[in-house]
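Q: The sequence and its predicted three-dimensional model are supplied below.
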Amino acid sequence: MPPNSATGDGLNRRALLVSVGFTAGPDPEGSEASWPRLPFAAAASAALGSALEPFGYEPRFVADLAASEVSKQIEDAITSTPKDGVLIVHFVGHSHVTVSGQLAVIGADGQKTRTTEYWVDLAADHDVRLLLLLDTSHAGRAVRSSEQLPNSNIWVIAGADDDHAAFSGRFTAAVIEALRELAADSGDPYIGYPALVPRVADVLDRLVVEAQALPQRISYTRLDLLRPNEFFFFPLRGTRPASPNARWEVQTRGYGDRPTFDDHLRREALWRSLADLIEPTATTADDQDSGPTVLVIDGPWGTGKTSLAGLARQHLEATERAAEQPDTKPGPLRVRDADRALSGKGPAVWEPAMMRHAPAATTTPPIISVRFDPWAHQTTEQVWAGLTRALLDAVEDKLLPESEESTRRYWFQRNISKLDRMALRRSLRRATISPLLAVSALALLVPIIAQMARSPDDYNLLVFTIAGSNIAVLLTTLALLGSIGHTLWRYFRRPAADFLPADLFVGPIPADATSAEKPAADAALRDPYYRARSGYLYLRQHDVFDVLTDVEKAGHYVVVYIDDLDRCSPRTTADVFEAINVFVNASFPVTRFVLCLDATVVVAHLDEAYPSLGGQRKFARPLDPTPGWSFLRKVVQLLVPVTAMAPGRVEDLLDDLLRSRPDVPDPVSAPDTRPSPAASEQPAAAGAPAPALIDQGSAGDSVVVRQLEALEHHPRVRASLAARAAAFPQLSAREVKRFLTTWQFYVRVFARVDPLAEQDDVVERAEHLVLLAELLVRWPAAQRLHSQRVDGRLGLSLLAESAGDDQAWNQTLRRLRLTGPHHDDFATGVRAILRTPEGLAMTKRAESVL
């Protein structure tokens, strides 16, 4: 059945993956020899299943079944595969050669299944497209049965020849790697059989050499190399055959540089292992074997350091962790309680029972994650200010919410130990006294003196006769008693925060801030750089120590993530490491640090920050080229290098990036009168049907309904993007994003500069612009030089004309000032591009926009 060009190939893809790693009982000949265990079998099967999923398979796994059940599973899979289906059967385990020389595999009971020849005949009888992958010894014997059916749709690729063994699942690993490499390299709708077989053989040879293992050679159905177009097992990922009426428009809008927390680079093993080491345990505190305290993710810019740390952090934060509510929820801190605390005679206003804490028996203690951006700070004081502020903000979010009374009590109790208690107590009492008291006292004296100077008169008040002077005294006395009562009410009932500086209750304050004794005290405390200007660290080290000690007692653990340290000044870099060195000191509660940096840049900064150590070789270890490396070695316990992205990962990254798009717009109901395939304003979502566009001719012409397709998903364009991205020497997700963003931009530019009616021309131009995007992104330092006009000609055009002649090429490079070691890679790479027809076509197109 040929592929269906309108809806993909229309084939129903199935995969049965059988692994038998544990085999009991004697062998089929009845000997007492035991079968060796194959611990890799299930893992190999699972890895192949993951590799098949992007090709449209939903693998079904069968593990460690008896021989009869293995036969039944395979036979049921063959007979149930529909006519429009393809089936992959993979087996990894032991095998047995029968007396007649046929191959049978061994089940978990030590018995043999039906022969592979039987399965091949069964598939031929049911007209099933079958690919049999056999990772077992003597598997080549299964190949002969498939070659006896030259007109069938059955292929066998075996991990060994007729008389030799297969080892350690290497054949399965070779198939997986070959599929990934070919998916990135192929420009066809399918991975062809003639391409797959030699690639598997090459990869297997490489794996054998790397493992220094015994030789292992594959066997395969050879006759089917003559009919490669029937091999529909592996469609090119991220594409589908184009509709003949497709209209191709770019739909991606490019990408920013914010860190992503999707594992585009398939580094799950790395970030999960990092998370395992960061994860606190019940014995984390101060144990020497509790894991590294300072972990560094090291790599050049753009290699995914931030994303790797973010994935580990995201995983840790997603883990369910138990945290109990405080045992005691206190009420507001009254003036009376604050006054007694300031006197030193009253009870503590805060107790550990008022803070949230983890259950004593928990195996997953809560984590407080802190993010610190050092590049926002310049001086030593500001670095400490920023780091401790970030720490305290994170702690407050988890344990000391600003809205809770326990938080106000906590900071009040911490702060009064550093202040002049008596001065603060006097200030509190003065502020507590009712403002009516002084008025009432004055009002009491004035009428008494006035009435004494006047003749006394009597007044009838209800049933009482009272002298006028006494009435005045009575009224002022009542006012005085009221003001005294108001004062007492404020003292016993009002919160102390109403009468003291607010900073006392929201965080640590400097010891020389004496509240109301200094008129400008509040304003100074609100200035974030007050302490820096006064020569006082924003939050002193012992303030942080006290807070971290309380955090540890509450069963919580702190992890600090520091990023972009390599973008800071040398002095700031050194200050951050000095601060970290204080934290990792044994006297501090355990605090883990995860740093993302380029070690080469950071070491250069440390060497510059400590120039006096530059000539002191005795400071550096013998294997360290500079003291900066020795400093880094001292502070860091685990350094994880992150290298450039492997070319084989390009296709995975393109899949992830180009499939994330907004929803599909409604189909266009009006005739499409646009003269060019300009960029769609609202891209289609992955996997959804594209909107229809109606091309209406003149009266009497037929109406052509065109299907709007994403240009970046065209097989040829997708293959060009993957191939050219893989050619970048320092490949990273950031570079691939810049590459795609630049490409889509120029596709949009040309759609307006030079509208094309023929869709094949649109696709061809998009392929040429892939080369232009590579030129601009891969060698940005040469952009102005090759884009300059010389005698009215674009420099790139001059390079294209001279690319075929060595002497002319060198002359043109000198003319454009593209010589020197820093342009060697440009000269080599661009010349290789310009020698191709596609490169020449790209140059002609670039004339109109550069």
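A: All right, it came through fine.
Q: switch to C-alpha atoms for all contacts and neighbour counts from now on
A: OK.
Q: packing partners for whichever helix in the chain runs longest?
A: Assignment by DSSP state H gives helix 468-493 as the longest helix of the chain. Counting contacts by 3 or more C-alpha pairs under 8 Å, 6 or more residues apart in numbering; DSSP states H and E, helix 468-493 packs against helix 335-343, helix 421-432, helix 436-452.
Q: and those, which is most packed in?
A: Greatest average neighbour count among the helices and strands packed on helix 468-493 goes to helix 335-343 (a mean of 21), per mean count of other C-alpha atoms under 10 Å.
Q: Tell me how far that helix lies from the chain's centre.
A: 50 Å (C-alpha atoms, centre = their mean, to the nearest Å).
Q: try stretch 612-620
A: Taking mean C-alpha positions (C-alpha atoms, centre = their mean), stretch 612-620 and its chain are 39 Å apart.
Q: Buried ones in the longest helix of the chain, by neighbour count?
A: Neighbour counts over helix 468-493 (16 or more other C-alpha atoms under 10 Å) mark 468-473, 476-477, 479-480, 482-484, 486-492 as buried.
Q: now the helices and strands packed on helix 468-493 in CSV, with distance to Lys618?
A: Shown next, in CSV, are those (distance: least, C-alpha to C-alpha, whole Å):
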stretch, distance to Lys618
helix 335-343, 54
helix 421-432, 51
helix 436-452, 74
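Q: Ok, which of those comes nearest Ser95?
A: Comparison of these against Ser95 by C-alpha to C-alpha identifies helix 335-343 as nearest, at 82.2 Å.
Q: which helices and strands does the closest one pack with?
A: For helix 335-343, the packing partners by 3+ C-alpha pairs under 8 Å, 6+ apart come out as helix 421-432, helix 468-493.
Q: one more time with 10 Å
A: Counting contacts by 3 or more C-alpha pairs under 10 Å, 6 or more residues apart in numbering; DSSP states H and E, helix 335-343 packs against helix 405-416, helix 421-432, helix 468-493.
Q: separation between the closest residue to Leu693 other than its chain neighbours and Gln744?
A: The shortest distance from Leu693 to any non-neighbouring residue, by C-alpha to C-alpha, 6 or more residues apart in numbering, is to Arg706 (5.0 Å). From Arg706 over to Gln744 the distance is 22 Å, taken as C-alpha to C-alpha, to the nearest Å.
Q: One more to weigh against that first structure:
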Amino acid sequence: MTAADKAVRMTLDRVIGFGEPITRLAVNTDVAADPLLEVHGHRVHEIVHANTGLRYEGEQRVYWRPAADNLAGFSRPDGLHVRVDGKDVLVRTTGDTGEWRTLSGHTTSITTVTTCPTPSGPLVVSASLGGTIRLWDPRSGEQQRIGAPGSRVDHVVSYVGPDGRPRIVSGDDDGNVQIWNPLLPPVPRIGQVSTRGFSDRVAQEDLLDRGTLVEALRDVLRPGDDDGPTVIAVEGAWGSGKSTLLELVRNRMPTPPTTTRPRRRFTAGQADRMLYRPPEVVEPPEQKPTKIKPMVHPLVVPFNPWRHQSSEQVWAGLAKAVTEAAESAIMPHQNNRERYWFSRNAGRVDRRHLQRQLWRRISSPLLSFAGLGFGLSLLGALTKLSLGWAWWATAGLAAAGVVHTGLRYLFGRASAFLPGELFAGPVVSNAFSTTTTDPLVRDPYYNARSGYLYLVQHDIRALLKDLESHRYRLILLIDDLDRCTPRTTAQVFEAINVFLSDDFPATRFVLGLDTTVVASHVDHAYQELADAKIVTHPDDPSPGWTFLRKLIQLPIRLPRTTEDAVDRILLAQLGPVHREEPHASAEITAEALTTAEASTVVPEQATVDQVVVAIEQHAEVREHLRHRLKAQPEQSVREEKRLLNVWQFYLRVLASADVRQASHLVAVAEIATRWPAYLHRLRGGWQDLADALDDDVRWGATIAKLGFTYADRNAAANLRDLLRDCDAQAVAALTTRLF
């Protein structure tokens, strides 16, 4: 007796007779507690309950997984490759040196091979003409189980039963469907997808292993070196991680809290005196050079010009971003902030008009009643009525009104009686020259045309000098320039040029951009320069590239995202892969199997407590995702997120928790995200493509029929490679249904 014959025999749960040879067999596990079998013969087509063998009369199930009936073998993305060589099975697994391992045990030719799930990985299932079914461990090459239906077996399929243990279904030439129980340890129960997709927001952790790049850029930006580069560009293609890199740099350069003490409230009386005689704006004294350089703190300000729709709003948004950051750094207290901005704005408004309005607002309402009382008292005196009490009441109201007005003047907060814009930031020149109730004043973006360039050149310059006197250095992070319109891009560069002038304190800029797109924007915005064919750098294709060459002093090209980052991205987005812990209680011994086989009573299916594993954390599904993401022609975190989003969405559409269907959906999601421009041509032609996959002539005729031209040859070739790398028939069925 050979070692293969000593393998433990499987127990037979159930035999369902159909009276004629089985020609097709499929299983449906949409309802885990009630798996169904679809059986075809020459004249028979039945759907039965796998648990009982009774005919199924319910609603039509959607997804059927057919039994394997191939002789060529198969390959799985997890590295398992299986081939058939007459009576032997050839296997190769991940880590093998390229040599095939031979699994010998069948005495007749093998008719079909498939796999059976187990907690430690799939087993290979093979069936033969002689009517034997054998289970092999592809990693060790040992035979684990054996079954003997008795006649030729052409169809074998596996599924997980309600008790969590795998089952093997075979169909033979005698018209019998046998359900075998190998009594293997329970496999995890698969739940539906649990994650909800991923946004395009910047990541808060370094998924691409760019820590050294972040630290180097932080060291370059660290204040204290006046000779460092002032304009730095982080260059990369769309989705390469520019925004995340800038956010990581920002997080590593926090602004220390200020030591400024809060001042007393800014009163109406102080505002009145300041309007009467505004204080002279004294420039901060220049810092004298010393042998010991004082500590300078970074003030990192993010600015996204893409959010602003016009060039005027770019100036306004830039001024607002700098102002808010400076306030939090050097005047975080409200009283300090109100006093600072009012003193800055007092010299640019119609002071006399505003002063009259201030007195009108602080005047007590009691003075109005006192005036009314005085009129009544005067009327009584003229008519010789006895109203002596009215004079006393009038005098009392007048005295109370004067006291109330005085209290408002001396202790009332100035911002309660004057427009709040005077205390919240720099106002546009002449904004208050006519009236302070103009609704346009409420939103500074409406005043952009009336002087924001003046504001940047004067108020922001003064604010930067105040920051410098408090030992802060401004660092502006400008992101998404490649998303802006050409005119907006040009406005940002003009603003940078203003900040770089000698009148402004030292300011540094870090730009996140795709140089190809931004150079095109510059060429478009300054079309007259391109038409004039000005002299460009000999190595530049257009004036836009030369402009960037002159503006940017430190170009930092992001390294290309590689396959090595795929595992980190999947771990961060989908969580860890579920790994089954080995338990002694789950192991089934040979003696136990022999005892169970000898019993004349079919063992009842015991209910076991199973771990529910989200389908995206299943090892086989994760391996499919990993394999296809690594096969992308251009690695991009954004593209990988798009693929995962589409994949998860269609898992929800199908309400699927089937591992194989989820694996096929990976290819469907890749088609949707990688070739969206061709989906309208491919609609209705997926089955034709799957059928023509291995025939060059037929494939060429099929893609030509679908409208592919010579210019589309690369897309067609890549699509063919994808279909060859997966189960093309299953993918074609899903794409036909979903698209």
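A: Perfect, thanks for sending it. Because the structure is a prediction, the values reported are computed rather than measured.
Q: burial of Ala655 of the second structure, as a residue count?
A: Other residues within reach of Ala655 of the second structure, judged by other C-alpha atoms under 10 Å, total 12.
Q: returning to that earlier point: of the helices and strands packed on helix 335-343 of the first structure, which is nearest Val770 of the first structure?
A: Of all those, the one in closest proximity to Val770 of the first structure, counting by C-alpha to C-alpha, is helix 405-416 (58.3 Å).
Q: Just the angle for the closest one relative to helix 335-343, thanks.
A: 30 degrees (axes from the mean of the first three to the mean of the last three C-alpha atoms, to 10 degrees).
Q: Superpose on the second structure and give me the mean offset of helix 405-416 of the first structure.
A: Helix 405-416 of the first structure, aligned to the second structure and superposed, deviates on average by 0.5 Å (mean C-alpha distance after the TM-score superposition for the first structure).
Q: just stretch 736-751 of the first structure next, same as before
A: Compared with the second structure, stretch 736-751 of the first structure is 3.4 Å away on average (mean C-alpha distance after the TM-score superposition for the first structure).
Q: counterpart of Leu354 of the second structure in the first structure?
A: Alignment note (TM-score structural alignment): Leu354 of the second structure maps to Leu424 of the first structure.
Q: next one: Asn335 of the second structure
A: Asn335 of the second structure maps onto Glu405 in the first structure, by TM-score structural alignment.
Q: Have a look at Arg706 and Gln744 of the first structure and say which one is more surrounded.
A: Gln744 (23 against 19).
Q: Who are the contact partners of that one?
A: With contact set as C-alpha atoms under 10 Å, 6 or more residues apart in numbering, Gln744 of the first structure has these partners: 249-254, 679, 711-712, 766, 769-770, 773.
Q: which SSE is it in?
A: Gln744 of the first structure is part of helix 733-753 when elements are defined by DSSP states H and E.
Q: Next, the buried residues of that helix.
A: Using 16+ other C-alpha under 10 Å as the test for burial, helix 733-753 of the first structure gives 733-748, 750-751.
Q: what angle sits between the very next helix or strand once past that helix and helix 733-753?
A: Toward the C-terminal end, the helix or strand that comes next after helix 733-753 of the first structure (DSSP H and E) is helix 759-778. Orientation note: helix 759-778 of the first structure sits at an angle of 140 degrees relative to helix 733-753 (the same axes, to 10 degrees).
Q: which residue ranges form the strands in the stretch 551-700 of the second structure?
A: Ranges of strands in the stretch 551-700 of the second structure, per DSSP state E, counting those that start in this stretch, are 554-557, 612-614.
Q: how much does the last one stray from the first structure?
A: Just to be clear, that refers to strand 612-614 of the second structure. Using mean C-alpha distance after the TM-score superposition for the first structure, the mean distance for strand 612-614 of the second structure is 3.4 Å.
Q: swap in the longest one?
A: Here strand 554-557 of the second structure is compared with the first structure after superposition; its mean distance to the aligned residues, by mean C-alpha distance after the TM-score superposition for the first structure, is 1.7 Å.
Q: Please enumerate residues in contact with that strand?
A: 213, 217, 220, 228-237, 242, 510-512, 514-515, 548-549.
Q: could you flag which of these are buried?
A: Of the contacts of strand 554-557 of the second structure, these count as buried by 16+ other C-alpha under 10 Å: 217, 230-237, 242, 510-512, 514-515, 548.
Q: can you pull the contacts of Val446 of the first structure?
A: Contacts of Val446 of the first structure by C-alpha under 10 Å, 6+ apart are Ala472, Val473, Thr476.
Q: Recalculate using a threshold of 8 Å.
A: With contact set as C-alpha atoms under 8 Å, 6 or more residues apart in numbering, Val446 of the first structure has no partners.
Q: Leu511 of the second structure too?
A: Val231, Ile232, Ala233, Val234, Leu477, Ile478, Asp479, Leu481.
Q: repeat that with 6 Å
A: The contact partners of Leu511 of the second structure, by C-alpha atoms under 6 Å, 6 or more residues apart in numbering, come to Ala233, Val234, Ile478, Asp479.
Q: Kindly state which residue of the first structure is aligned to it.
A: By TM-score structural alignment, Leu511 of the second structure lines up with Leu595.
Q: And Ala669 of the second structure, by the same measure?
A: Ala669 of the second structure maps onto Ala773 in the first structure, by TM-score structural alignment.
Q: residue contacts, its match?
A: Phe739, Thr742, Trp743.
Q: residue ranges of the helices in the stretch 251-400 of the first structure, please?
A: 268-278, 305-318, 335-343, 380-398 (DSSP state H, counting those that start in this stretch).
Q: Map Leu437 of the first structure onto the second structure.
A: In the second structure, Leu437 of the first structure lands on Leu367 (TM-score structural alignment).
Q: From what I see, that match and Ala399 are in contact.
A: No. Taking contacts as C-alpha atoms under 6 Å, Leu367 of the second structure lies outside contact range of Ala399: 8.4 Å.
Q: In three-state terms, label the residue lying farthest from the centre of the second structure for me.
A: Distance from the C-alpha centroid of the second structure peaks at Lys384, with 86.5 Å (C-alpha atoms, centre = their mean). Under DSSP: H, G, I helix; E, B strand; the rest coil, Lys384 of the second structure falls in the coil class.
Q: That one matches what in the first structure?
A: Looks like Lys384 of the second structure aligns to Arg454 there (TM-score structural alignment).
Q: So which of the buried ones among the contacts of strand 554-557 of the second structure belong to strands?
A: Using DSSP state E, the members of those that fall in strands are Val231, Ile232, Ala233, Val234, Glu235, Val510, Leu511, Gly512.
Q: And the furthest pair within those?
A: Farthest pair in these (C-alpha to C-alpha) is Val231 and Glu235. Separation: 12.5 Å.
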